[in-house]
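In: Dropping the sequence and predicted coords here.
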Amino acid sequence: MVPFSFCRQEMMLLDGALRGASALYWPREQALLVADLHLEKASFFARTGQMLPPYDSRETLERLASAVRTTGARRVFALGDNFHDSRGPDRLEPHAAGMLAALTRALDWVWITGNHDPHLGDEAGGTRAEELVVAGMTLRHQAIPGTQEAEISGHFHPRLMVEARGRRITRPCAVLSEKRLILPAFGALTGGMNAADPAILSALQPAETIEALLPARDKLVRYPLWRKAA
């Protein structure tokens, strides 16, 4: 875990299984924040004849349980697109369903609904909200540009894409402006968008600077993406 400050709050980024940012830990709230799990994505596409590797939900939940153990979190805020569609909980295979039930029973678990799962029901466990304000911080699925509130969101699946020594390197990352923080996708079957994409930069406005944040061993790499013209 690598510490940094956001809106006067100490936060910690967790390294991901694919070498990059994966989740956020908020020590003051003893809370783990994850975005875009997209549970049951494989089974959703299987219904249309597109066969993806199964057990994506099991892998994602195993990673999530590991993050809870690592941080000692007592709360989980899942920031939308938690399932690939609102009926995803009905398709969980028994092992994954049992894992999810154990997690939601053991923790104060809140599902923030997203564009993929706007009608998520009680069968997922935990509680549901369209957005939530915790200690002055607004938690929602998709950033709302133009406001002055402190905000943490997901939705865009940001990835840092750079050229280094003739190689193209892509890593999941968080993206940060003064009052907005966008988390990377946590799910096992999620792709990503270039962190410097205009859609992401626009979502983080107003801003003076925008950076990609990437944990690298015990250090935090801050990669500049945009700066307001003088």
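Out: Thanks, I have it.

In: Please make it C-alpha for all contacts and neighbour counts, starting now.
Out: OK.

In: Check which helices and strands the longest helix seen in the chain is in contact with.
Out: The helix spanning the most residues in the chain, taking DSSP state H as the definition, is helix 56-71. Helix 56-71 makes packing contacts with strand 31-34, helix 41-46, helix 94-106 when contacts are defined by 3 or more C-alpha pairs under 8 Å, 6 or more residues apart in numbering; DSSP states H and E.

In: Swap in 6 Å and give it another go.
Out: Here helix 56-71 touches no other helix or strand, going by 3 or more C-alpha pairs under 6 Å, 6 or more residues apart in numbering; DSSP states H and E.

In: now the end-to-end length of stretch 170-190.
Out: 14 Å (C-alpha to C-alpha, to the nearest Å).

In: Please state the offset of that stretch from the chain centre?
Out: 6 Å (C-alpha atoms, centre = their mean, to the nearest Å).

In: Please compare the first structure with the one that follows:
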Amino acid sequence: MTAYEFSLSGTSMQARADGTLWLPEARALCVADLHFGKSERMARRGGSLLPPYDSTETLIRLADAVRACNPATVYCLGDSFDDDAAGLALPPDIEDGLTGLMAGREWVWIAGNHDPAPIALGGSHRDRATVGPVTLRHIADPSETGPELSGHYHPKHGVATRAGRQVRRCFLISGARAILPAFGCYTGGLSCTKAPLDALLKPGAVAVMLGRRAVPVPLDRALA
């Protein structure tokens, strides 16, 4: 399946194999942790020198998702930029590409821990947003009692296959909460069985693993 369909408190959603989340009734596309400018930020701070193609690859994949869904609204759930300086110094081709994707639709930048300040692009800038009854924020709030979408943790999960153990980015769906995978290139991952992710999951939680298909994997045994 190219998307795994589920609902949070009656709101229909599709966890897509590309790592985006589609809310069909609202025509809203959600994406988390784009981390534009990560290679530049690491070089600027004296870290590892990575090939500077991550932002281009991330933009191409984001453009593919926008073309496929043609959303009325795009919600970026925080850490869209690897730090505030990266958001303020986008290469012209990346800025032009984002501006083109934003044209003709509402675009909402939600603040993350890497990019708390508003960026010099169009769209609206918020600490959190709502789509119907669903709250969208960067970091899951353990005290939230309503349906919630978030990112931040870059969840991943591994399963044993005939070809060996496969570890992939994944959505985590548990109760009224869904945590999106990191969309950007050069973003690592946190196992969904490790703290603090494990504490956010309830019995019946599902990891939707990404690849050519979106594959749901029950987590009860992994979390036991």
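Out: Perfect, thanks for sending it. The structure presented is a predicted model; accordingly, all values stated were derived computationally and were not measured.

In: Superposed on structure 2, what's the mean shift for the helix or strand just after the longest helix of structure 1?
Out: Counting by DSSP states H and E, the element after helix 56-71 of structure 1 in chain order, helix or strand, is strand 75-79. Once fitted to structure 2, strand 75-79 of structure 1 is off its aligned match by 0.5 Å on average (mean C-alpha distance after the TM-score superposition for structure 1).

In: Report the buried residues of strand 75-79 of structure 1.
Out: Judged by neighbour count (16 or more other C-alpha atoms under 10 Å), strand 75-79 of structure 1 contains these buried residues: R75, V76, F77, A78, L79.

In: quick one on the thing from earlier: over in structure 2, find the residue span the longest helix of structure 1 aligns onto.
Out: Mapping helix 56-71 of structure 1 onto structure 2 (TM-score structural alignment) gives residues 54-69.

In: contacts for the matching stretch?
Out: F36, G37, G184, C185 (C-alpha atoms under 6 Å, 6 or more residues apart in numbering).

In: ok, so of those, who is nearest E25 of structure 2?
Out: G184 (25.9 Å; C-alpha to C-alpha).

In: Okay, and that closest one sits in which element?
Out: Using DSSP H and E, G184 of structure 2 falls outside every helix and strand.

In: what's the average per-residue distance for the longest helix of structure 1 once overlaid on structure 2?
Out: Following superposition, helix 56-71 of structure 1 is found to deviate from structure 2 by 0.9 Å on average (mean C-alpha distance after the TM-score superposition for structure 1).

In: tilt between that helix and helix 94-106?
Out: Per axes from the mean of the first three to the mean of the last three C-alpha atoms, to 10 degrees, the angle that helix 56-71 of structure 1 makes with helix 94-106 is 30 degrees.

In: buried ones in helix 56-71 of structure 1?
Out: For helix 56-71 of structure 1, a neighbour-count test (16+ other C-alpha under 10 Å) marks D56, S57, R58, E59, T60, L61, R63, L64, A67, V68, T71 as buried.

In: ditto for stretch 133-151 of structure 2
Out: For stretch 133-151 of structure 2, by 16+ other C-alpha under 10 Å, it's V134, T135, L136, R137, H138, I139, A140, P147, E148, L149, S150, G151.

In: Also stretch 213-223 of structure 1?
Out: Result for stretch 213-223 of structure 1 [16+ other C-alpha under 10 Å]: buried residues L213, L214, P215, L220.

In: distance between the ends of that stretch?
Out: Terminal-residue distance, stretch 213-223 of structure 1 (C-alpha to C-alpha): 7 Å.

In: what range in structure 1 matches stretch 102-118 of structure 2?
Out: Going by TM-score structural alignment: stretch 102-118 of structure 2 matches residues 104-120.

In: which residues touch M193 of structure 1?
Out: H157, P158, R159.

In: By neighbour count, which of the residues you listed wins?
Out: When the contacts of M193 of structure 1 are compared by neighbour count (other C-alpha atoms under 10 Å), R159 ends up highest, at 28 neighbours.

In: Perfect, that will be all.
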